[in-house]
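Novice: I would like to see how this sequence folds:
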Amino acid sequence: MPLNVVFMGTPDFAVPSLAEIVANGHNVVRVYTQPPRKSGRGQKLTKSPVHQFAEIMGLPVETPESFRKSAVIDGLEALNADVACVVAYGQILPQRALDAPTEGCLNLHGSLLPRWRGAAPIQRAIMAGDAQTGVQIMQMAKGLDTGDVLLSETLDIFPHDTAQSLSDRMAQIGAGMWPRILGAVERGAIRPVPQDGEPTYAHKIDKAEARIDWSRPASALDCHIRGLAPFPGAWCEIDGARVKVHMAIAEHGSGRPGEVLDEGLLVACGDSALRLTKVQPAGKPVMTTEAFLHGSPVAKGTVLL
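Specialist: Below is the predicted model:
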């Protein structure tokens, strides 16, 4: 028998999950997502990706500014939902909201808990140089990502993975986990497993972190760059202009940190060197370093800041 499901999510990452839940015949009684925000050069109010998809599917949508208002939770309780499925919603749910659906709220999280609890688990895993991560569905509880794990899939982090590519894989794998866990809810076969181990925290990315510190080892900067690609994007200054670096390759080389070692943007780091392969000048699209250098040559010996 199909479940009455509330879905809470906002970005592109959440759309495959909503699509999979609908495709499996569950009755999505309400979609909650973040309110439209200003975006783009014209600062036009834009609905979230989940909002847009929900409207295409004819699903009822609500966009409360805060779930801490009693009237919002009253509306959630009135739905008499069996379960809430939460994917990158972007709001903290108070206990009364967590308790509103009969089976509570289930959250799709992009790490192997308790490692990388918090707002930026995908970016932090790459930035830390982790070889593996995962996608888990957990029972939401009071506290930051502290609930019992209900279902888990492990993923390798490949040497070429960026935050975007890893997020895309997680979104698809995570979407495929919902039919299994909702089937278990229907059968009363949920088997919660408490988190085990020392927690680490994936704090929200601070824009100040994005500046490249060339005194760090090349291997660490490679992870740093990929973990911040495409947003907010690691950056440096080249001849006084800010340039984002979206991809680089570690190579042999030595020099003053930030020094350009050849005509192809091989840059000395604290240990070894990085060849920048994809960059983005301010106000322009991502491009190959070859294309960038064609219009803005960077001389050997230049020091990037």
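Novice: for the rest of this, base every contact and every neighbour count on C-alpha atoms.
Specialist: Noted.
Novice: helices or strands next to the lengthiest helix in the chain in the packing?
Specialist: The single longest helix within the chain, with elements called by DSSP state H, is helix 163-187. Contact here means 3 or more CA pairs under 8 Å, 6 or more residues apart in numbering; DSSP states H and E; on that basis helix 163-187 packs against helix 15-23, helix 121-127, strand 132-139, strand 149-156.
Novice: out of those, which comes closest to residue 98?
Specialist: strand 132-139 (9.4 Å; CA to CA).
Novice: hmm, residue 164 and residue 229 touching each other?
Specialist: Yes - judged on CA atoms under 8 Å, residue 229 makes contact with residue 164 at a distance of 6.6 Å.
Novice: what about the two, which has more around it?
Specialist: residue 229 (21 against 18; other CA atoms under 10 Å).
Novice: which residues does the more buried one contact?
Specialist: Residues counted as contacts of residue 229 (CA atoms under 8 Å, 6 or more residues apart in numbering) are 162, 163, 164, 246, 247.
Novice: which residues touch the longest helix of the chain?
Specialist: By CA under 8 Å, 6+ apart, the residues outside helix 163-187 that reach it are 1-3, 13-14, 16-21, 24, 103, 108, 110, 122-123, 126, 134-137, 150-151, 153, 157, 190, 226-230.
Novice: next one: stretch 258-267
Specialist: 214-215, 251, 253-255, 257, 268-269, 273-276, 289-290, 293, 297-305.
Novice: in it, what's buried?
Specialist: Across stretch 258-267, burial judged by 16 or more other CA atoms under 10 Å covers 258, 259, 260, 261, 264, 265, 266, 267.
Novice: and for stretch 207-220?
Specialist: 210, 211, 212, 213, 214, 216, 217, 218, 219, 220.
Novice: quick one on the thing from earlier: out of the contacts of stretch 258-267, which end up buried?
Specialist: Judged by 16+ other CA under 10 Å, buried ones among the contacts of stretch 258-267: 214, 253-255, 257, 268-269, 273-276, 289-290, 298, 302-305.
Novice: burial measure for residue 287, as a count.
Specialist: Residue 287 has 15 neighbouring residues, counting by other CA under 10 Å.
Novice: to compare against the first, here's the next sequence to fold:
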Amino acid sequence: MRIIFMGTPDFAVPVLDALAEAGHDVVAAYSQPPRRGNRGKVAPSPVHARAETLGIAVRTPLSLREPRAQADFAAWGADVAVVAAYGLILPLPVLAAPRLGCLNVHGSLLPRWRGAAPIQRAILAGDAETGVGIMQMEAGLDTGPVRLEGRTPILGKTAGELTAELSAMGARLMVEVLGDTDRYPAVPQPVDGVTYAAKIDKAEARLDFSQTAEQVERQVRAFNPAPGAFFEVHGERVRVHAAEAITESGEPGTVRDDRLTIACGEGAIRPVLVQRAGRGVMTSAELLRGFAIPEGTRL
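Specialist: Down below sits the predicted model:
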């Protein structure tokens, strides 16, 4: 097929690669404009960089609402647009331009977790499973019918691990759907069970020890790798990359022993992997050897 690809972050790159490997003619890649990174350097998005490597024309409009941008999009004469975490709203003229419309790789089991952060929200909510759907896009927020769906248990996975897994799964499913669109008709989403996955606010990454230990441990996994769950002690932020929930009691936010066990509203967590600002990832034992956090410390 003649395809326009639309995506921005790492999640979308395996989908782009799968389309190219399947022999489709990816005529253009639309991505968010290059942005200034942590060190002040302006860099293209992962999709932008990968598309250039593959020799695919790249477009980075700030918006697709202008008639000129919509006309340019339609001029590609695409059979279908494949969308994966693009980051811009697609207006109706764009949705209608390709012959088969726009197909989205969405990282949840729709209609649960429509919106910007479905993977993190599924972990935070304690969902037993999640998945990915190939959705026929329409004007509403992730309201379109689904052509094909895959599922996976969440278990103890981090957002980073789930993102990689769902990206690979979505790439396979998208290639399958494009191989025979008649075999996978668009099925309307159920009316019941709709939830919305709001964009992650960095403030949510501060560990809330008034919650149960299970909920705090989910925070750690949901915000790994970004924005990174943390607590503050001695005026310094300590990032928690992994933690375990254990049976313990005490005043929420209080360090209970010399192993950095921290009491929660119910139970306690024990950080396993941590990181101080400007340092590498280390175990809690390694942290405590050079950064004392005595029993009784209130975080």
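Novice: once they're superposed, tell me the TM-score.
Specialist: For this chain pair, the superposition-based TM-score is 0.97 by TM-score structural alignment, normalised by the length of structure 2; 298 aligned residues with a CA RMSD of 1.0 Å.
Novice: which of the buried ones among the contacts of stretch 258-267 of structure 1 fall within strands?
Specialist: For those, the ones inside strands are 268, 273, 274, 275, 276, with DSSP state E as the criterion.
Novice: just name the closest of the buried residues of stretch 207-220 of structure 1 to residue 54 of structure 1, please.
Specialist: residue 210 (33.7 Å).
Novice: residues touching the closest one, list them.
Specialist: So residue 210 of structure 1 contacts 228, 232, 233, 234, 235 (CA under 8 Å, 6+ apart).
Novice: so residue 115 of structure 1, which of the three states?
Specialist: coil (DSSP: H, G, I helix; E, B strand; the rest coil).
Novice: residue in structure 2 matching it?
Specialist: Alignment note (TM-score structural alignment): residue 115 of structure 1 maps to residue 112 of structure 2.
Novice: ok so, going back, nearest to residue 69 of structure 1, of the helices and strands packed on helix 163-187 of structure 1?
Specialist: Of these, the one closest to residue 69 of structure 1 (CA to CA) turns out to be strand 132-139, at 22.6 Å.
Novice: where does that closest one end up in structure 2?
Specialist: Against structure 2, the aligned range for strand 132-139 of structure 1 is residues 129-136 (TM-score structural alignment).
Novice: ok, stretch 71-88 of structure 1 next?
Specialist: Per TM-score structural alignment, the counterpart of stretch 71-88 of structure 1 in structure 2 is residues 68-85.
Novice: secondary structure class for the alignment partner in structure 2 of residue 8 of structure 1?
Specialist: Aligned counterpart of residue 8 of structure 1 in structure 2: residue 6 (TM-score structural alignment). Following three-state DSSP, residue 6 of structure 2 is assigned to strand.
Novice: list the buried residues in stretch 5-20 of structure 2.
Specialist: Result for stretch 5-20 of structure 2 [16+ other CA under 10 Å]: buried residues 5-16, 18-20.
Novice: over to stretch 25-35 of structure 2?
Specialist: 25, 26, 27, 28, 29, 30, 31, 32, 33, 34.
Novice: mark which of these are part of strands, please.
Specialist: 25, 26, 27, 28, 29, 30.
Novice: now the terminal residues of stretch 288-299 of structure 2, how far apart.
Specialist: 15 Å (CA to CA, to the nearest Å).
Novice: outside of it, which residues touch it?
Specialist: With CA under 8 Å, 6+ apart as the criterion, stretch 288-299 of structure 2 contacts 231, 232, 233, 253, 254, 255, 256, 257, 258, 260.
Novice: just put the residues you listed in a markdown table and tack on secondary structure and distance to residue 51 of structure 2.
Specialist: Below are the contacts of stretch 288-299 of structure 2 laid out as a markdown table (DSSP: H, G, I helix; E, B strand; the rest coil; distance: CA to CA, whole Å):
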| residue | secondary structure | distance to residue 51 of structure 2 |
| --- | --- | --- |
| 231 | strand | 39 |
| 232 | strand | 41 |
| 233 | strand | 44 |
| 253 | coil | 47 |
| 254 | strand | 49 |
| 255 | strand | 49 |
| 256 | coil | 51 |
| 257 | coil | 51 |
| 258 | coil | 50 |
| 260 | coil | 46 |
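Novice: burial check on the match of residue 115 of structure 1, number of neighbours?
Specialist: Residue 112 of structure 2 - counted by other CA under 10 Å - has 20 other residues nearby.
Novice: hang on, isn't it packed against residue 194?
Specialist: Yes - using CA under 8 Å, residue 112 of structure 2 is in contact with residue 194, at 5.0 Å.
Novice: average offset between the match of strand 132-139 of structure 1 and structure 1?
Specialist: When structure 1 is overlaid, stretch 129-136 of structure 2 sits 0.5 Å from its aligned residues on average, using mean CA distance after the TM-score superposition for structure 1.
Novice: chain center to that stretch: distance?
Specialist: With CA atoms, centre = their mean, to the nearest Å as the basis, stretch 129-136 of structure 2 stands 13 Å off its chain's centre.
Novice: what comes up buried for that stretch?
Specialist: So stretch 129-136 of structure 2, judged by 16+ other CA under 10 Å, has buried residues 130, 131, 132, 133, 134, 135, 136.
Novice: which residue in structure 2 lines up with residue 149 of structure 1?
Specialist: That one, residue 149 of structure 1, aligns with residue 146 by TM-score structural alignment.
Novice: list the contacts of the closest residue to its match other than its chain neighbours.
Specialist: Closest residue in space to residue 146 of structure 2, ignoring its immediate chain neighbours: residue 135 at 4.2 Å, by CA to CA, 6 or more residues apart in numbering. By CA under 8 Å, 6+ apart, the residues touching residue 135 of structure 2 are 103, 104, 105, 106, 142, 144, 145, 146, 147, 148, 186.
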